[in-house]
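**Student:** Sequence unavailable; structure follows:
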């Protein structure tokens, strides 16, 4: 008998049942299952005796470590005139919408934490630009950025085509630019 087969015939604990219920709660919150299906599956969780019983109830749902985006993972940053800056340690949502008029946006993701392996940045910039700093190993796509009177350019040398995180930029920039750069280089090297 392999390790997987042994797992299937092992009895479940209350902690196992609670973990399965958490996955079901998340599935309802994300709209993957409805309330009626949640109630049916929850009742079956209470009756489950073996791991195979629990696995059958959540086999069609994302795993406990999976990153699933919802509307709550989308953050909008709006403003007129002036600049918007995010630096240091901050959490980058799965979707970030930037709406700026006559102002610049400076996002430094080099020390940021990411909600998932992919970030979508929606642009609506008029008379302003975006400077985006990415950590080493990150990839970016600017193919879906529409620019009118301006530019969109990845200035990094040897930027990976597929890296982690992968940042996808979409939307429109009017009279402005999108500049993607790597981490800032220190003038002083530490030994």
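**Tutor:** Received the coordinates, thanks. The model shown is predicted, which means the values in this text are computed figures rather than measured ones. Numbering: from 1, shown residues only.

**Student:** hey, let's count contacts and neighbours off CA atoms from now on
**Tutor:** Fine.

**Student:** If you count contacts, what does the lengthiest helix in the chain end up packed against?
**Tutor:** What stands out as the longest helix in the chain, according to DSSP state H, is helix 14-29. Helix 14-29 sits against helix 35-47, helix 51-58, with contacts defined as 3 or more Cα pairs under 8 Å, 6 or more residues apart in numbering; DSSP states H and E.

**Student:** Tell me which of these sits most buried.
**Tutor:** Of all the helices and strands packed on helix 14-29, helix 51-58 has the most neighbours on average by mean count of other Cα atoms under 10 Å, namely a mean of 18.

**Student:** Now do it and helix 14-29, the angle between them.
**Tutor:** 10 degrees (axes from the mean of the first three to the mean of the last three Cα atoms, to 10 degrees).

**Student:** Following element in sequence after helix 51-58, please.
**Tutor:** strand 74-86 (DSSP states H and E).

**Student:** hmm, who's touching that next one?
**Tutor:** 93-108 (Cα atoms under 8 Å, 6 or more residues apart in numbering).

**Student:** can you tell me which of the residues you listed are in strands?
**Tutor:** Members of the contacts of strand 74-86 lying in strands (criterion: DSSP state E): 95-108.

**Student:** so who does the residue positioned nearest the centre of the chain touch?
**Tutor:** The residue lying closest to the centre of the chain (Cα atoms, centre = their mean) is residue 94, at 2.8 Å. By Cα under 8 Å, 6+ apart, residue 94 lies in contact with 69, 73, 74, 114, 115, 116, 118, 119, 120.

**Student:** Same question for residue 142.
**Tutor:** 152, 153, 168, 169, 170.

**Student:** then this one, side by side with the first:
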């Protein structure tokens, strides 16, 4: 009798993404992100040296993800500044995918993020469609954060969250504002949260008791 499990390659499917072994390419990519961040003034020389050493010694994807989670990724062929098509696909490893300002919202946005957070700020976005289908797969403890203003409705019924949870902090505050954009979120978030919130108040707004939107 043969042991079918020993001959199958399916065992890796049971390994959480954060525990997967890091490759040389993974380490090299993180080192490149770190060096770009230092060149932009985000890391000191000492921080760069410390993180590069940690990246070269990293054994798992989770080890690498922690070194870049607070850093944006340098421009690439999938740089969000080029988003203008009706359908946009983003496949990124490490760093933080962050879009804010007057970016153009597509009809459909497919995101695959491995080893970092995704933050989409819609408060100043250019909205040309009334519906955005957002299909997101975020692994290794990453979070999906959607910053919205009244009039932007987020539906999370079709997204699956592993260890984390869905936190919608806008449900009781938007009142009867007409909906100008409906964001339908689907996909899977493994290990992190889905957070829907309004922008945080500035210090001046906080002192004056003003709303952020």
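**Tutor:** In hand now; what should we look at? It should be emphasised that the depicted structure is a prediction, and the values quoted were computed from it without experimental measurement.

**Student:** By neighbour count, sort out the buried ones in the contacts of residue 94 of structure 1.
**Tutor:** By neighbour count, with 16 or more other Cα atoms under 10 Å, the contacts of residue 94 of structure 1 hold 114, 115, 116, 118, 119, 120 as buried.

**Student:** Correct me if wrong: the second one contacts residue 90.
**Tutor:** Looking back up the chat, that one is residue 115 of structure 1. No: at 10.5 Å, residue 115 of structure 1 and residue 90 do not qualify as touching, with contact defined as Cα atoms under 8 Å.

**Student:** one step back: nearest to residue 129 of structure 1, of the ones in strands among the contacts of strand 74-86 of structure 1?
**Tutor:** Using Cα to Cα, the shortest approach to residue 129 of structure 1 within these belongs to residue 104, at 5.0 Å.

**Student:** Okay, whatever residue of structure 2 lines up with that closest one and residue 137 of structure 2: tell me how far apart.
**Tutor:** Aligning on TM-score structural alignment places residue 104 of structure 1 opposite residue 117 in structure 2. For residue 117 of structure 2, the distance to residue 137 of structure 2 (Cα to Cα, to the nearest Å) stands at 11 Å.

**Student:** before we move on, what about residue 67 of structure 2?
**Tutor:** In terms of Cα to Cα, residue 67 of structure 2 sits 20 Å off from residue 137 of structure 2.

**Student:** Which is the succeeding secondary structure element to the longest helix that structure 2 contains?
**Tutor:** Across structure 2, the longest stretch assigned as helix under DSSP H is helix 24-39. Later in the chain than helix 24-39 of structure 2, the nearest helix or strand by DSSP H and E is helix 45-57.

**Student:** For stretch 151-168 of structure 2, measure first residue to last.
**Tutor:** OK, stretch 151-168 of structure 2 end separation, Cα to Cα: 15 Å.

**Student:** Which positions in it come out as buried?
**Tutor:** 152, 153, 154, 156, 159, 160, 161, 164, 165, 166, 168.

**Student:** What's the match for the third one in structure 1?
**Tutor:** For residue 154 of structure 2, the aligned position in structure 1 is residue 140, judged by TM-score structural alignment.

**Student:** Can you name the residues that contact the spatially closest residue to residue 63 of structure 2 that is not a sequence neighbour?
**Tutor:** Leaving aside its sequence neighbours, residue 63 of structure 2 sits nearest to residue 55 (Cα to Cα, 6 or more residues apart in numbering; 7.6 Å). Shown in contact with residue 55 of structure 2 (Cα under 8 Å, 6+ apart): 27, 30, 31, 63, 64, 67.

**Student:** so which of those residues is the most crowded?
**Tutor:** residue 64 (28 neighbours; other Cα atoms under 10 Å).

**Student:** can you tell me the helix or strand for it?
**Tutor:** Per DSSP H and E: helix 61-68 holds residue 64 of structure 2.

**Student:** What span of structure 1 is that helix aligned with?
**Tutor:** So helix 61-68 of structure 2 sits over no part of structure 1, by TM-score structural alignment.

**Student:** tell me what that helix is packed against?
**Tutor:** For helix 61-68 of structure 2, the packing partners by 3+ Cα pairs under 8 Å, 6+ apart are helix 24-39, helix 45-57.

**Student:** Looking at the ones you listed, which is nearest to residue 200 of structure 2?
**Tutor:** helix 24-39 (25.2 Å).

**Student:** May I see the buried residues of that closest one?
**Tutor:** Neighbour count says helix 24-39 of structure 2 has 26, 27, 29, 30, 31, 33, 34, 35, 36, 37, 38 buried, by 16+ other Cα under 10 Å.

**Student:** Give me the angle between it and helix 45-57.
**Tutor:** Going by the same axes, to 10 degrees, helix 24-39 of structure 2 makes 170 degrees with helix 45-57.

**Student:** which residues in structure 1 does helix 24-39 of structure 2 align to?
**Tutor:** Using TM-score structural alignment, helix 24-39 of structure 2 pairs with nothing in structure 1.

**Student:** What's the separation between the closest residue to residue 65 of structure 2 other than its chain neighbours and residue 147 of structure 2?
**Tutor:** Distance criterion Cα to Cα, 6+ apart; nearest residue to residue 65 of structure 2, sequence neighbours excluded, is residue 115 at 4.6 Å. From residue 115 of structure 2 across to residue 147 of structure 2, the span is 21 Å (Cα to Cα).
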